[in-house]
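J.: just need the structure, nothing else, for what follows:
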Amino acid sequence: MNTDESQAGWDYRLVEVYSGRGDGVTVTIICNGKRIIVDFLPTESLDGTIEGPLIARYGAAILDEDVDEIDAAQQEIDDLIYTAGKRIFARLAPPLATGSQLGNLHSLLYPETISFRFATIDGKAELLKQDCDSYLEHTHPPLFQINNDLGLPKFSSDSIHVLEEIQGEGAITRVLVDGLERCCKSGEPFYWEAVAREADCLWKIARSKHALSIRVPKLTGLVTSADNGQTIGILEEYIPTDLKDLCTLRDVDTATINISRKKWASQIREMVHLMHEIGVVWGGGKPRNVLIHKDTDDAWLIDFGGSWTDGWVDEDLRETREGDEQAVGRIFDFLGV
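T.: Below you'll find the model as predicted:
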């Protein structure tokens, strides 16, 4: 979206479009550090409204799994919201001072939230402010249990400084904790189960006889909510790398790294084998989840949140040893070894 405000330093991003069956469409936007929720609610008649046909169009695209139509509808939704709300957003969520976009983790995970309902009034698109308590009830996690036999220190979310957003709205971040760079995993409700699985896998590896042979990030701490002290995430060792991950090999002069490909492939296969010996399934096998340490040129495995990725693990093999083995084989093919 090309806007005057974006050129003036605005941070305006559509981050989620959700549609339930017959429930309309709910859009989440981040605007200058604040979360804006816009509901497109179904109407009794599609006639004479802007939102009615758009809700129907988006719902049909979702049912048909028409990616191009979904993208087009989302773009139209985004444009409508911005056009109707730009003056409101300028007042309620003004641009932040230069360099202040990233603050502490708590403000990133739980930004001030403003909710609107999109409505057609006298043929014009309007955003009507509404109560957002029902939304906020679902933004904090259920009881989140992490095995802390390792005696990990706990850090409040408002004491953790965010250096970089790696994924999602705080799902994965590079942070500074007590002067040390760490990787933090926390975030929105859909991600909490994955965080718990990752913590469990890393804990099992750390307590195993193969702890020194399986190169995975070490757990270094737990993140607690500044609101209630509840555990909401984990801190891990941050792995320094010149290559972001194996996928970025295509952007590197292959002549300089071809000699390492066989070593990396062998290391990945051996580490997955050792993990299976101690009952740990990677569940995230793909090149993007392999980092190459910039100091040692060794492969490290990351992302133990589970699930599967099309093209690397078949869905019916998700979170199984067979799925890991399939992923390793395909990584070998990717590396050309």
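J.: rest of the way, CA atoms for contacts and neighbours
T.: OK.
J.: Gly48: what's it in contact with?
T.: Gly48 is in contact with Gly123, counting by C-alpha atoms under 8 Å, 6 or more residues apart in numbering.
J.: chain neighbours aside, what residue packs nearest to the most centrally placed residue in the chain?
T.: Central residue of the chain (C-alpha atoms, centre = their mean): Gly168, 3.2 Å from the mean position. The shortest distance from Gly168 to any non-neighbouring residue, by C-alpha to C-alpha, 6 or more residues apart in numbering, is to Gly187 (7.7 Å).
J.: helices of the stretch 51-200 of the chain, start to end?
T.: In the stretch 51-200 of the chain, the helices defined using DSSP state H, counting those that start in this stretch lie at 51-64, 67-92, 105-109, 133-136, 189-206.
J.: so Gly233 sits in a strand?
T.: Yes - counting by DSSP: H, G, I helix; E, B strand; the rest coil, Gly233 falls inside a strand.
J.: now show me the structure for the sequence below, then we'll compare the two:
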Amino acid sequence: MQGFYTEFVNWDNEYSLDSFITLCVRHGDSVFYILYEPPLLASSPQLLEQYRQAYDILPQDDHEEFIKLANSLRAPFERLMTQMAGPPKSPQYLHQYLYPPQFIFEARVGEDKSQLQPSFKQVRFREYMQIPGEPVSRASLEPHLSPLLRTTIPRFSSDQVQVLTQTEETWVPSRVLVAGQQYFFRPWDYQGFKQNRYHELQAYAQIYADGQSDTPLLTSAHICRLHGIVIDRDEDTLQHYSLEGDEPMMLETRLVGLLLTYIERCGTLVSQAPFSNRSVEDRLRWSAQMETSVQLLHQTGVVWGGVKPQNVLVDVNGDACIVDFGRTKYTEGWVDEDKKGTVEGDLQGVQKIRDWVNKWSLNPLPPRDHRHPDANGSSIS
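T.: Prediction:
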């Protein structure tokens, strides 16, 4: 966490003297909310006009200009953020990422009326924080989560998970260390794709149970596996954050993430199969490994669901690993919609991927450097 990372920018639909712009920025071990509001800039026509011009850029679909604007809005506050954040702690733990101190800044007019004056407003109160994860203590959620919580899958708190690498593009810790073992950390975000996540979780639980049985079927399968779950109690993680009012805040126990197989990868089939520096033998091996893994999954009652070449990772050993399970997923072009989440759909998609991989043996594209992943991080999508 050495640099500045703008998580998001919020703004009103149209510019007015009541509109606002809010930046959320991570730096060090802290999160900062930077507020731009016209009433605080009204005494400077120059700064107010600069603010209005920002609204000419924000609604436009120009990513490069948007990044430039976000950086220019953040720049005046960087010195103040550095002073308040202090140096990042080492080693870094997941707890610091999930529950950072949060501060609110305001853009005000400086003494000479032409320069913006960064100003600290307040520490953000607990009730306004977006607490990660899903509560696991509410009875309404038990049908989805209680079967998992009753298993022997290892549980860890976020202060037991050491962060090894983090991608600035997403600011999500990817490679983590727990009890001397490396894993891929996947935040548990159930909003919007709730059924996908639940089905995926059920698939991981079945795969885990197979590994604990006397006669495991998936020993030779090249798949991503669940190795642990990260569960935190609000009373442990939020005790240092004050409340604005006198009303007590409901405290929960939350599933905040999964510890999955860390796959050191070269890329997906999409970035590997088409190119001439991958041999016919490579492509045949990938197809065979994918088919075998899917057959073994079906024998244990698990449907892949996420059937597409983007969900087959080629690791540094040249093996093809299946990731991203979910019965409710529909991978357009690879599985018919009425077959999604079924064994029949898996078999249809696997055959289509095999045909797609094989065609590159006949007409491969020019070589490319396949030693580097085609997306940030290493593990599942």
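J.: before we move on, the earlier item: okay if I get the helices of the stretch 51-200 of structure 1 as CSV plus mean neighbour count?
T.: Converted to CSV, these look like this (neighbours: other C-alpha atoms under 10 Å):
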stretch, mean neighbour count
helix 51-64, 18
helix 67-92, 15
helix 105-109, 22
helix 133-136, 11
helix 189-206, 19
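J.: out of those, the one nearest Arg35 of structure 1 is which?
T.: helix 105-109 (9.6 Å; C-alpha to C-alpha).
J.: what range does that closest one cover in structure 2?
T.: The alignment of helix 105-109 of structure 1 onto structure 2 (TM-score structural alignment) covers residues 94-98.
J.: average offset between that stretch and structure 1?
T.: Stretch 94-98 of structure 2 differs from its equivalent in structure 1 by a mean of 1.2 Å after superposition (mean C-alpha distance after the TM-score superposition for structure 1).
J.: what is the neighbour count of Gly179 of structure 1?
T.: By the criterion of other C-alpha atoms under 10 Å, Gly179 of structure 1 has 9 neighbours.
J.: quick check: the gap between it and Lys86 of structure 1.
T.: Using C-alpha to C-alpha, to the nearest Å, Gly179 of structure 1 is found at 39 Å from Lys86 of structure 1.
J.: list the contacts of the residue nearest to Leu218 of structure 2 when sequence neighbours are not counted.
T.: Nearest residue to Leu218 of structure 2, sequence neighbours excluded (C-alpha to C-alpha, 6+ apart): Leu296, at 6.0 Å. By C-alpha under 8 Å, 6+ apart, the contact set of Leu296 of structure 2 is 217-218, 221.
J.: same check, this time on Leu149 of structure 2
T.: Residues near Leu149 of structure 2 by C-alpha under 8 Å, 6+ apart: none.
J.: how far away from the center of its chain is stretch 16-27 of structure 1?
T.: Mean-position distance between stretch 16-27 of structure 1 and its chain equals 20 Å (C-alpha atoms, centre = their mean, to the nearest Å).
J.: can you list the buried residues in that stretch?
T.: 17, 19, 24-27 (16 or more other C-alpha atoms under 10 Å).
J.: now swap in stretch 115-124 of structure 1 and tell me
T.: Those would be 115-119, for stretch 115-124 of structure 1 by 16+ other C-alpha under 10 Å.
J.: got it, and stretch 312-324 of structure 1?
T.: 312-313, 317-324.
J.: CSV for those, including distance to Tyr12 of structure 1 and secondary structure?
T.: Listed next are those as CSV, based on distance: C-alpha to C-alpha, whole Å; DSSP: H, G, I helix; E, B strand; the rest coil:
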residue, distance to Tyr12 of structure 1, secondary structure
Trp312, 33, coil
Val313, 35, coil
Leu317, 39, helix
Arg318, 35, coil
Glu319, 36, coil
Thr320, 40, coil
Arg321, 42, helix
Glu322, 42, helix
Gly323, 39, helix
Asp324, 38, helix
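J.: which of these lies closest to Leu246 of structure 1?
T.: Trp312 (13.6 Å).
J.: okay but Gly28 of structure 2 is in contact with Gln92, surely?
T.: No - using C-alpha atoms under 8 Å, Gly28 of structure 2 makes no contact with Gln92, being 10.4 Å away.
J.: the more surrounded of these two?
T.: Ranked by neighbour count (other C-alpha under 10 Å), Gly28 of structure 2 and Gln92 place Gly28 first, with 21 against 18.
J.: the more buried one and Lys68 of structure 2, how far apart?
T.: Applying C-alpha to C-alpha to Gly28 of structure 2 and Lys68 of structure 2 gives a distance of 22 Å.
J.: spatially nearest residue to the aligned residue in structure 2 for Ile88 of structure 1 (excluding sequence neighbours)?
T.: With TM-score structural alignment as the criterion, Ile88 of structure 1 lines up with Leu80 in structure 2. Closest residue in space to Leu80 of structure 2, ignoring its immediate chain neighbours: Pro118 at 7.5 Å, by C-alpha to C-alpha, 6+ apart.
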